[in-house]
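Undergrad: predicted model follows, preceded by the sequence.
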Amino acid sequence: MISYSKLPQHKILCIDMKSFFASCAAVQLGLDPLTCYLVVVGDTDRDGSIVLASSPKMKSEFGIKTGNRLFEIPNDPRIKIVNAKMGTFLKTSTAIVKLFNQFVPKECIHVYSIDESFLKIDGTERLWGSTLETAEKIREAIKQQFNLPCAIGIGPNMLLSKLCLDLEAKNSEIAEWTYEDVKTKLWNVSPLSKMWGIGSKTEKTLNRMGIYSVGQLANYPLDRLEKKFGVMGNQLYYHAHGIDFSELGAPIIQGQISFGKGQILLRDYDDPKEVKHVILEMCEEVARRARSAKKCGRTISLGIGYSKNVSGGGFNRSRTIQDPTNVTMDIYRTCLELFDENFNNRTVRQISITLSNVCNDDEIQLSLFDEENQLKKRNLGYTMDAIRKKHGPNAILRAVSYTDGGTSRHRNNLVGGHNA
């Protein structure tokens, strides 16, 4: 039996800026974010450009939402189509966080994403009133200062505040869940992918175990979940009961750390040599991210997505190497092996690379016969990182970035993958 009386009883707000990119763009054009018909895309000059955000009216009346393509947007004179201005969106997001700091100290704010934050408001009753009153004051302050709409979920921990936001508050602006609401509001949730933290792969595995709702997950034997999923099984069980001991700012689901990079190419790549050029550029970025965290990895994964023009599909394969690494060319050699073994000469449109099974960089046991060479390669990587940090990402590039297939020079001038 779960004893909720002994669990943390914090007051956590999860604040989501509704259709943030689209709302910001609407305000810049002098439009009402909730009533206008507006779509934000990556590039208005490309018919295949992805929709990054759409206003609530576009979603409800035209069914256009994030992930659609530009050519799918109806030809309607009411619809405004604009390019993403990531620099402006980031400035607005930063300003909103500064507004949060007027209500709570900085250590009580956790920025989860550009449009979503957690606020811990314990002990602010004398300043701002009850939890609901505080939430309403924050919502109104955002509306007055930025003319942007938001939704706020409230809960005794980060998990329940997020679930409250996703499952109720987004339809009612502000909502609050307590532990008493778990059985009546959370256990009925189905399919499982609607539960924050459960992806499609985990959902399919749970379905094969006869688990289709959160209630069924909560009542499934804990030892069997742990046997199937390990530590994640323990988390799934307790999260289904609404239990979360995460401190503000900590990841709510503690998974294995990995470093990855993925991109949808700006055009179809028919030449395997060009694909390999992009793979090398991406290996450089994955290695840099690992080095920035002082980590190395042993498992390297390569994902290739084929163009829809050749019926789509693709492959995702992994290989575990003997010694952990954060050296670009080590990762690249393994990716080339995976590519040559699985590629079937079709047109490529999407590439992803991940380095996982990680350990600390200083825990690597260097080979007695290759110690000097390995140290030189590692130090070279850190030196290149330092040059780019000081002089910009394009200060030092590999030769493939200057070929027709290279993408780094262009992408390094973007913010979040889009125009600033």
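TA: Everything's here; your move. Numbers count the residues shown, from 1 in each chain.

Undergrad: only C-alpha atoms for contact and neighbour calcs from this point on.
TA: OK.

Undergrad: and Ile353, helix, strand or coil?
TA: For Ile353, the assignment made with DSSP: H, G, I helix; E, B strand; the rest coil gives strand.

Undergrad: which ones are touching it?
TA: Neighbouring residues of Ile353 by Cα atoms under 8 Å, 6 or more residues apart in numbering: Gly260, Lys261, Gly262, Ile279, Met282, Cys283, Val286, Ile300, Ser301, Leu302, Gly303.

Undergrad: mind running it again at 6 Å?
TA: Residues in contact with Ile353, defined by Cα atoms under 6 Å, 6 or more residues apart in numbering, are Gly260, Lys261, Ser301, Leu302.

Undergrad: same question for Asp76.
TA: Counting by Cα under 6 Å, 6+ apart, Asp76 touches no other residue.

Undergrad: ok, back up a step: the contacts of Ile353 in strands, which ones?
TA: Among the contacts of Ile353, the members found in strands (DSSP state E) are Gly260, Lys261, Ser301, Leu302.

Undergrad: presented hereafter is structure B, for comparison with structure A:
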Amino acid sequence: MTDLRKTSGCVICIDLKSFYASVECADRGLDPFTTNLVVADPDRSANTICLAITPAMKAAGVRNRCRVRDIPPGIEYLTAVPRMKRYMQVSGEIVGSYLELVSPQDLQVYSIDECFIDAAPYLHLYRTDARTFAKRLMRRAFEVSDVTATAGIGPNMFQAKVALDICAKHTSDGIGQLDDESFKREIWFHRPITDIWGIGPGIARRLAKHGAYDLAGVCAVNPKVLRREFGKNAEYLIDHAWGLEACTVEQARSYRPRGHSLTNGQVLMRDYSCREVETLLREMMLGSALELVEKGLCAQVASVYVGYSASNFPHQSWEGCGPFGAATAGAGGSAKLPKPTNAVDALTDAVLEIYRARVTPGLAIRRVNIALADLMPVEKVQPTLFDDAANERKQTALSRAMVDVRKRFGANALLKATSLKEEANAMERNNQVGGHRA
């Protein structure tokens, strides 16, 4: 019996066009191509980033992911409050429609609105070509959600993604298609290079030092020079510059990292003092520690990072400023814990100790991130002669009871008293998904 996976490579990358905004239009019976609509939280300031805008807004010259204040005053538009659970539901329905045509092992979800499909086995199975099969998948998405999809087709994941990002927007059917020859012809000299998947402004600046402003330029640079500049990551740059990608969809789907960590972060809606951030750290550590308990894990390393507000540096231009004035300048560090633990108090004390040692007092803060790393199963933690076994059993029982209460009645059913402070925001964040309204 012939193994269909040995057919020539064909990957389809499907993106749901202006997904959040399209879902809001679909639920209102509106056409996103003729309706001006932005997805943003009106209760936040004018600095709030629009999570999505409709194609009609883009056609009017509004930049995607702009801030509300950047929308020209002459444009009338509707504002939709973000509904992350709704978007997740629609995304799941669309992926489910794809799975009626392809096997789960041949589909890799890349984000809530984008996925890769190894189409090679199905071109023979359905007796079709790649473009027709892509249209069939796009039609499935529209049938279950009224959301329009675009697609990129290529011999591997990288070329499929580039075909989607760069070529699809210039075609009448919303499908971009590349092969090894057309990749060199259409993509090698494309600028700016930051349009290429995986190349951000930082990498682009480092490439510019060596005279590389497009992928053709990357191919022209001596590989030894790139390896000195980027280390192991140079191999990805070199492969991608030639249109190569060693990873298959199935490999991407089955990948499991060697190290495991748990992260928690937030961008603050205003400038916070160093003292106020301690309240946030206590709240964040409670949630992270209880997540470890729920998963039966312990952490061996704790770390914390804060980003200072651009308001601390009024005379400096911050090219990398993020939303709400959060600048690239920051401070932080990590420390190995005395022993693996998921105890709330022990983890909180460790993070606060790092924070107090590294943060600069007096500087306003707009971003906070914590991480618990080198996770391991609780049952593999070795006891020591210095452990207070009775107290640890008591703390574990208390943590498990807290997890059970929060799972049954919601995260806000049980909080520490610090969450009643004015600067606290755990109660609000517990009603959000991904930092936005659920």
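TA: Sure thing, it's come through. Since the model is a prediction, treat every value here as computed from it, not as a measurement.

Undergrad: which of the ones in strands among the contacts of Ile353 of structure 1 sits closest to Leu397 of structure 1?
TA: Of all those, Lys261 has the smallest distance to Leu397 of structure 1: 17.2 Å, by Cα to Cα.

Undergrad: map the closest one across to structure 2 for me.
TA: Structural alignment (TM-score structural alignment) places Lys261 of structure 1 against Asn264 in structure 2.

Undergrad: same check on Glu72 of structure 1?
TA: Using TM-score structural alignment, Glu72 of structure 1 pairs with Asp70 in structure 2.

Undergrad: kindly report the same for Ile96 of structure 1.
TA: Aligned counterpart of Ile96 of structure 1 in structure 2: Ile94 (TM-score structural alignment).

Undergrad: correct me, but its match touches Arg140?
TA: No. Ile94 of structure 2 lies out of contact with Arg140 (Cα atoms under 6 Å); the separation is 7.4 Å.

Undergrad: right, and Trp177 of structure 1 touches Gly153 too?
TA: No. Here Trp177 of structure 1 lies out of contact with Gly153, judged by Cα under 6 Å, at a distance of 7.8 Å.

Undergrad: tell me which of those two has more neighbours.
TA: Gly153 (30 against 23; other Cα atoms under 10 Å).

Undergrad: hang on, that one in a strand?
TA: Yes. Going by three-state DSSP, the assignment for Gly153 of structure 1 places it inside a strand.

Undergrad: now the residue of structure 2 positioned farthest from its centre, what's its secondary structure?
TA: The centre of structure 2 is farthest from one residue, Leu385, which by Cα atoms, centre = their mean lies 42.9 Å away. Of the three states, Leu385 of structure 2 takes coil under three-state DSSP.

Undergrad: what residues are up against the match of Ile96 of structure 1?
TA: Ala141.

Undergrad: now do the one 4 residues further on
TA: When the contact criterion is Cα under 6 Å, 6+ apart, Tyr98 of structure 2 has no partners at all.

Undergrad: ok, back up a step: and the match of Lys261 of structure 1, how many neighbours?
TA: Asn264 of structure 2 has 15 nearby residues by other Cα under 10 Å.

Undergrad: also Ala46 of structure 2?
TA: 16.

Undergrad: would you agree it is in contact with Cys66?
TA: No. Look at Ala46 of structure 2 against Cys66 with Cα under 6 Å: they stay out of range, at 10.6 Å.

Undergrad: and the ones in strands among the contacts of Ile353 of structure 1 as JSON lines, adding distance to Thr88 of structure 1?
TA: Shown next, in JSON lines, are those (distance: Cα to Cα, whole Å):
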{"residue": "Gly260", "distance to Thr88 of structure 1": "26"}
{"residue": "Lys261", "distance to Thr88 of structure 1": "24"}
{"residue": "Ser301", "distance to Thr88 of structure 1": "34"}
{"residue": "Leu302", "distance to Thr88 of structure 1": "33"}
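
Undergrad: by neighbours, which of those residues wins?
TA: Scoring those on neighbours with other Cα under 10 Å, the highest-scoring entry is Leu302 at 25 neighbours.

Undergrad: that one -> structure 2?
TA: Aligned counterpart of Leu302 of structure 1 in structure 2: Tyr305 (TM-score structural alignment).

Undergrad: from Thr348 of structure 2, how far off is the closest residue to that match other than its chain neighbours?
TA: In this structure, Tyr305 of structure 2 finds its nearest non-sequential neighbour in Gly332, 4.1 Å apart by Cα to Cα, 6 or more residues apart in numbering. If you measure Gly332 of structure 2 against Thr348 of structure 2 using Cα to Cα, to the nearest Å, the figure is 15 Å.
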